[in-house]
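1. Next comes the sequence, and after it the predicted model I'd like to discuss.
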Amino acid sequence: MSSAQQPSASKTFLPLALAILTVSDTRTPATDKSGDKIAELAGLAGHRIAARRIVADDTESLRAQLRDWIADPVIDVIIATGGTGVTGRDVTPEALAPLISKPIPGFGELFRMLSYQEIGTSTIQSRAEAAICDGTIVFLLPGSTGGVRLGMEAIIVPQLDNRHRPCNLSELLPRIRHEH
């Protein structure tokens, strides 16, 4: 991290309430390594896990869960893992699409740029993205623990830290919510 990206020591950290959604037909709470990685890294950063679920790769079921959490005033951020690839069962972006108020295209662009450094051209298969949905920030990450680690450590954790400079999504949340 460059000095411009270091958290400001003059501000007090403000924890956020996160919901973790694992998208999978096969994972269980005992085998959900990617969901565990999100919970671990978010917890280490100081955030609170307000909800966590595993939902099958089904557009309507995913959309219903996302809609419920977006409507929940307790949840600030949703982080989903899985269903962002290019196969027929990968439907997480499609489930989210009608719920988006404002896309955040820079997240997917940056994620794939950083991912390219680790997995090369295979990164084109990722449809990782982020958006604002009625005042809630939503991130869609790949199902792999490597992709989750990269997205969380390099982008999401810094952007959810209100002390991160020069700017961050956390400090914008009150303004984003006021607009909705």
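-> It's in. Remember, predicted model here, so these are calculated numbers, not experimental data. Residues are numbered from 1 along each chain as shown.

2. make it CA atoms for all contacts and neighbour counts henceforth
-> OK.

3. mind checking the SS state of the residue nearest the centre of the chain?
-> The chain has F139 as the residue nearest its centroid, 2.7 Å off, counting by C-alpha atoms, centre = their mean. Of the three states, F139 takes strand according to DSSP: H, G, I helix; E, B strand; the rest coil.

4. was I right about it contacting A131?
-> Yes - at 6.7 Å, F139 counts as touching A131 under the criterion of C-alpha atoms under 8 Å.

5. What is the burial count for L21?
-> Residues near L21, counting by other C-alpha atoms under 10 Å, number 25.

6. then this one, side by side with the first:
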Amino acid sequence: MHEHERFGPERVRFGIVVVSDAVYEGRREDVSGKLAKKIITESGHEVTYFSLIPNDKGAILNVLEEAKESPVDVIVFVGGTGLGPNDLTVDVVDRVADKEVPGFGELFRYITFQKRGSIAILTRAGLWVYSKLLILVTPGSPDAVETALQLFLPVARHAVAEARGLRHGMPKGV
């Protein structure tokens, strides 16, 4: 166990938000959100929030505001990382976040490049801190969700401790 993990929660509480017009409207089944939930719970953490929303700035902002007030440590947005006009998740999160954690996106794209080649440059996957809440944004494909969570879950407790300032003398519950 890394030193900083001793300050983090035993189990990280995740929220999963699938951002997809097709899934929200029932035109396509949610495969990636369900996969994210399975991977997170099998890793010993818990999912305390799950939502399907359209590619809509207001819907994304509402989820972020709800998450700040809910018992969630990390919100995983699935979808909205591409270059299309409806891919808004990254733009909305980036505008409101306090800090970006660039290493996640860099490694995600590197791993994707190793698997799939230059297509990796077209994703804007990333990690941010917003009001002591971690926000992970991953593309909507099942492979991308699995890659993102395999990359993030080993450092989840440490990341929560860092984002909440727990190793800097702040009380554990803050």
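-> Right, received. Where do you want to start? What you see is a predicted model; the values in this text were computed from it and never measured.

7. before we move on, back to that, the residue nearest to the centre of the first structure -> the second structure?
-> Using TM-score structural alignment as the criterion, the counterpart of F139 of the first structure in the second structure is L136.

8. can you check A56 of the first structure too?
-> Under the alignment (TM-score structural alignment), A56 of the first structure pairs with P54 in the second structure.

9. measure the closest residue in space to that match that isn't next to it in sequence to V76 of the second structure for me?
-> Ranked by C-alpha to C-alpha, 6 or more residues apart in numbering and with sequence neighbours excluded, the top spatial neighbour of P54 of the second structure is D21, at 4.5 Å. Distance, D21 of the second structure to V76 of the second structure, using C-alpha to C-alpha, to the nearest Å: 17 Å.

10. Look at the two and report which has more neighbours.
-> With neighbours defined as other C-alpha under 10 Å, D21 of the second structure and V76 compare such that V76 has more, 24 against 17.

11. what helices or strands is the host helix or strand of that one leaning on?
-> Following DSSP states H and E, the helix or strand that holds V76 of the second structure is strand 74-78. Applying 3 or more C-alpha pairs under 8 Å, 6 or more residues apart in numbering; DSSP states H and E, one finds that strand 74-78 of the second structure makes contact with strand 13-19, strand 133-138.

12. Buried residues in the first one, which are they?
-> Neighbour-count burial for strand 13-19 of the second structure, with 16 or more other C-alpha atoms under 10 Å as criterion, is recorded at 13-19.

13. Just give me the mean distance for it relative to the first structure.
-> Mean deviation of strand 13-19 of the second structure relative to the first structure after superposition (mean C-alpha distance after the TM-score superposition for the first structure): 0.4 Å.

14. Touching that strand from outside, list them.
-> Here strand 13-19 of the second structure makes contact (C-alpha atoms under 8 Å, 6 or more residues apart in numbering) with 30, 32-33, 36-37, 40, 45-55, 67, 71-80, 89, 140.

15. same deal with the last one?
-> For strand 133-138 of the second structure, the surrounding residues in contact (C-alpha under 8 Å, 6+ apart) are 67-68, 72-81, 89-90, 93, 124-129, 144-145, 148, 159-160, 163-164.

16. Just want the angle from the very next helix or strand once past it to strand 133-138.
-> The element immediately downstream of strand 133-138 of the second structure (helix or strand, assigned by DSSP H and E) is helix 142-152. Interaxial angle of helix 142-152 of the second structure relative to strand 133-138 (axes from the mean of the first three to the mean of the last three C-alpha atoms, to 10 degrees): 140 degrees.

17. Quick one: residues contacting the aligned residue in the second structure for D25 of the first structure.
-> Matched to the second structure by TM-score structural alignment, D25 of the first structure sits across from D21. For D21 of the second structure, the contacting residues are 53-55, by C-alpha under 8 Å, 6+ apart.

18. R149 of the first structure against K37, yeah?
-> Yes - in this structure R149 of the first structure lies within contact range of K37 using C-alpha under 8 Å: 6.9 Å.
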